[in-house]
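**Student:** return a 3D structure for these sequence lines:
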Amino acid sequence: MKVTRGLSPITIILAAGCFATAVSMGVRSTMGIYLDPISVDLGISTGSFGLAIAIQNLIWGLGQPIAGAISDRYGSARVLVAGGVLYILGLLVAGAAQTTAGITIGLGFLTGLGLAGLSFAVILASVGRLVEESRRTAALATTTAFGSLGQFFLIPVTQNLISEFGWRKSLFLGIALIAIATLSVRPLRSQHPETSSQQTTTTSRETLRLALNYRSYVLLLVGFSVCGFHVTFIGLHLPKYLEDVGQTTRIAALALATIGLFNIGGTMAIGWLGTRYSNTKLLAILYGIRGIVFACMVAIPMTAEVALVSSAVIGLVWLSTVPLTSAIVLKQFGPEHAGILFGFVFLSHQIGAFIGSYGAGLYRDAYGSYSGYWWLASILGIGAAVVHLFIDEGPYQSTSAPKPGLSSKLWKARRTIGASVSTVITMIGLGIWSYIRIGEGEILVAHQQAAIICVLHMPFGPLG
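**Tutor:** Predicted structure coming up:
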């Protein structure tokens, strides 16, 4: 690869990865502000639009392991280009849609396939392979942060374009930017000299089998599915929720942009912290903060100031989970088969995203409010924080070491056990409180609390 004089190879790699991420995720983040104009123009329900985006997330997730495996074998650039072409095609189909089916095919299936190729799994795997280990977490954090930079700039611009020219014409901005990003991914095609010279010791299938039988990797998938639930629920439904509680369309769009702005600082800070402190403990803190903030979104009366401050805090922990999760996978199994391993990690993310986007739409259509879903997001955040305390971020060991005794295990896990017990007690107390309150004649309260009770009775829940 020829390198421009004065620029290091890492600089060029990061520039290409950051720009592609900024455009891909920036355009994706604007989907929430299309909910109202598309629903009104085509006469479709919130649930129908939510289903289209849920399908997008599911296709995106299912396609990422395949895209990752192909990039591991044939190079990332080809996969990124194919993803960009499909992404553009999806937006073109959506722009010409006249029915729910057109939106589902365009924004659902085709855009989902495009995101599978031109998205985090392939871009981060490529950057992870091309950057040495000592700088890997910071490089992954920088690349992730640019996804939020795209969100910060594109959401208000797209909102203005929709107001001035309509939602159909506004899609051409995303189409043009994705075309440029697709043409700029060539630096991500190369192998790092150190990794390219190594002999392949295991196949992708063998590595995947080891990973799926490794408890810490599986727990990482479970935790990251909660991230998908949170990010897509908020990205798609936050504008509508804020309008439901009396805020203007401008505040709703500004709230999403604020999330993107503050996530830049949050993700960069996590990149620095991730090289110095335990990544799993940092993830537990991030998910715990999310759980608290989401509870505050419904517990505190909503004003413009509360909306923007809450969005700022959410922004700090928004995509900060991505570089930490990716770094843990690389620590556990190395960069050799990062594409397919990242693909399954992001598949779990998109399964959570499907539930977060489609479920929230159904819930609002049924109850006229998102309040119960905010409580569900809060409970899942606390649960994910506990899960990450059980994850070992060290390299995978194929030979099992002598197992410590039960008393030793209990002593080492005393903080985790205490956190789990306190969480269960809190959730049970919340459930009892809900049972007592229901029946007092407050129908809206009853609906909200009924959702909490359903969560408490889910399989593996404290009352399940």
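**Student:** from here on, just use CA atoms for contacts and neighbour counts.
**Tutor:** Fine.
**Student:** run through who's touching stretch 16-34.
**Tutor:** The contact list for stretch 16-34, computed with C-alpha atoms under 8 Å, 6 or more residues apart in numbering, reads 115, 118-120, 123-124, 127, 142-144, 146-155, 158-159, 167, 174, 177-178, 181-182, 184-188, 235-239, 253.
**Student:** ok, stretch 69-87 next?
**Tutor:** 67, 110-119, 122-123, 126, 178-179, 181-183, 185-190, 204, 336-340, 343.
**Student:** one more to put side by side:
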Amino acid sequence: MPGLSKLAIDPGWRASSLVIALGAYLMVPLIFFFFKESPQSINTTPYGAESDWVPPVLNKGSAAKNAIDSLRAAVKVRNFWYLTGSFFVCGLSTSGLIGTHFIPAAHDHGMVTVTAASLLALIGVFDVIGTIFSGVLTDRIDPRKLLFFYYFLRGLSLFLLPSILFSTLHPSTLVFIIFYGLDWVATVPPTVLLCRQVLGPDKGAVIYGWVFAAHQIGGSIAALGAALLRVKFGDYATAFYITGLLCVVTSYFVLQMNWVKEDK
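**Tutor:** A predicted model of the protein is given here:
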């Protein structure tokens, strides 16, 4: 992020866009040659599976039809709507708001763009750590309770953000960055586990795909909405407060989901 920010400033945004595009193309051979379709393709079992694990039967027919049929069945299940709504807010509060607008929000308070970009990159480092620990916790704790704490604390941190942005790096800003990084993708493991119970484990991946679509929609709305609020009110405080409130409300609704602990 800091390097891309420097390129965007000099020589310009086209240079940073080309670097990103080149990086994307470099991923193609890595994915093609080294990524595997399933555990059985390398003669192993999924993480945590018993030795007598049997691979699920692959769905036959059109993948698109299977996805649509799964959606038609899922919309009749209350948990699906709770998961969709919560992940909508997740996308709203991460990639849509902070991912898109943190740098200009920090710049509004006098922070140098490259410094703000470095802080955003630090979020990316801590989100890896947070995701791993969240996966460990999801194996041991009710996923609804985890989601409650993730969204509630995320909301509180957004309420505080307008008051802890300064022209220079302040310890309170760094604490926010570390927490938001740890919390950024921490919602994924418990959400995936709950998706498995909407229509059963064999449909879990498809259901998560639909839930993730809501995440992307939420992110796109926040990307535009926060910009409009910035233009109207002159700063990002309103956008942070609204999103923080939505996170707190979401923390209540995730506790309303049904969940049955799966046998290991």
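**Student:** tell me how they score on TM after superposing.
**Tutor:** TM-score for the superposed chains, counting by TM-score structural alignment, normalised by the length of the second structure: 0.82, backed by 241 aligned residues with a C-alpha RMSD of 2.5 Å.
**Student:** returning to that earlier point: tell me the buried residues within the contacts of stretch 69-87 of the first structure.
**Tutor:** Using 16 or more other C-alpha atoms under 10 Å as the burial test, the contacts of stretch 69-87 of the first structure include 67, 110-119, 122-123, 126, 178-179, 181-182, 185-190, 204, 336-340, 343 as buried.
**Student:** show me what residue 376 of the first structure aligns to in the second structure.
**Tutor:** Taking TM-score structural alignment, residue 376 of the first structure has residue 242 as its aligned residue in the second structure.
**Student:** list the contacts for that match?
**Tutor:** Per C-alpha under 8 Å, 6+ apart, neighbours of residue 242 of the second structure: none.
**Student:** after superposition, how close is the one helix or strand it maps to to the first structure?
**Tutor:** Taking DSSP states H and E as the criterion, residue 242 of the second structure maps to helix 237-253. Comparison of helix 237-253 of the second structure with the first structure after fitting gives an average deviation of 0.7 Å (mean C-alpha distance after the TM-score superposition for the first structure).
**Student:** tell me the buried residues in that helix?
**Tutor:** 237-241, 243-253.
**Student:** which one of those residues is nearest residue 76 of the second structure?
**Tutor:** Taking C-alpha to C-alpha as the measure, residue 253 is the one of these closest to residue 76 of the second structure, at 17.4 Å.
**Student:** how much space between the match of residue 376 of the first structure and residue 153 of the second structure?
**Tutor:** Remark: distance between residue 242 of the second structure and residue 153 of the second structure (C-alpha to C-alpha, to the nearest Å) = 15 Å.
**Student:** who's in contact with the residue lying closest to residue 140 of the first structure once chain neighbours are set aside?
**Tutor:** Nearest residue to residue 140 of the first structure in three dimensions, chain neighbours excluded: residue 323, at 5.2 Å (C-alpha to C-alpha, 6 or more residues apart in numbering). By C-alpha under 8 Å, 6+ apart, residue 323 of the first structure lies in contact with 137, 140, 141, 144, 267, 270, 271.
**Student:** and the gap between the fifth one and residue 257 of the first structure?
**Tutor:** Going back to what we said before, that points to residue 267 of the first structure. Taking C-alpha to C-alpha, one finds residue 267 of the first structure at 15 Å from residue 257 of the first structure.
**Student:** show me the contacts for whichever residue in the first structure pairs up with residue 28 of the second structure.
**Tutor:** Counting by TM-score structural alignment, residue 28 of the second structure lines up with residue 182 in the first structure. Residue 182 of the first structure is in contact with 20, 80, 81, 84, 85, counting by C-alpha under 8 Å, 6+ apart.
**Student:** can you put these in JSON lines and add neighbour count?
**Tutor:** Converted to JSON lines, the contacts of residue 182 of the first structure look like this (neighbours: other C-alpha atoms under 10 Å):
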{"residue": "20", "neighbour count": "30"}
{"residue": "80", "neighbour count": "29"}
{"residue": "81", "neighbour count": "22"}
{"residue": "84", "neighbour count": "29"}
{"residue": "85", "neighbour count": "20"}
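**Student:** now, these that are in helices?
**Tutor:** 20, 80, 81, 84, 85 (DSSP state H).
**Student:** just checking, residue 188 of the second structure touches residue 130?
**Tutor:** No - under the criterion of C-alpha atoms under 8 Å, residue 188 of the second structure makes no contact with residue 130, lying 10.3 Å away.
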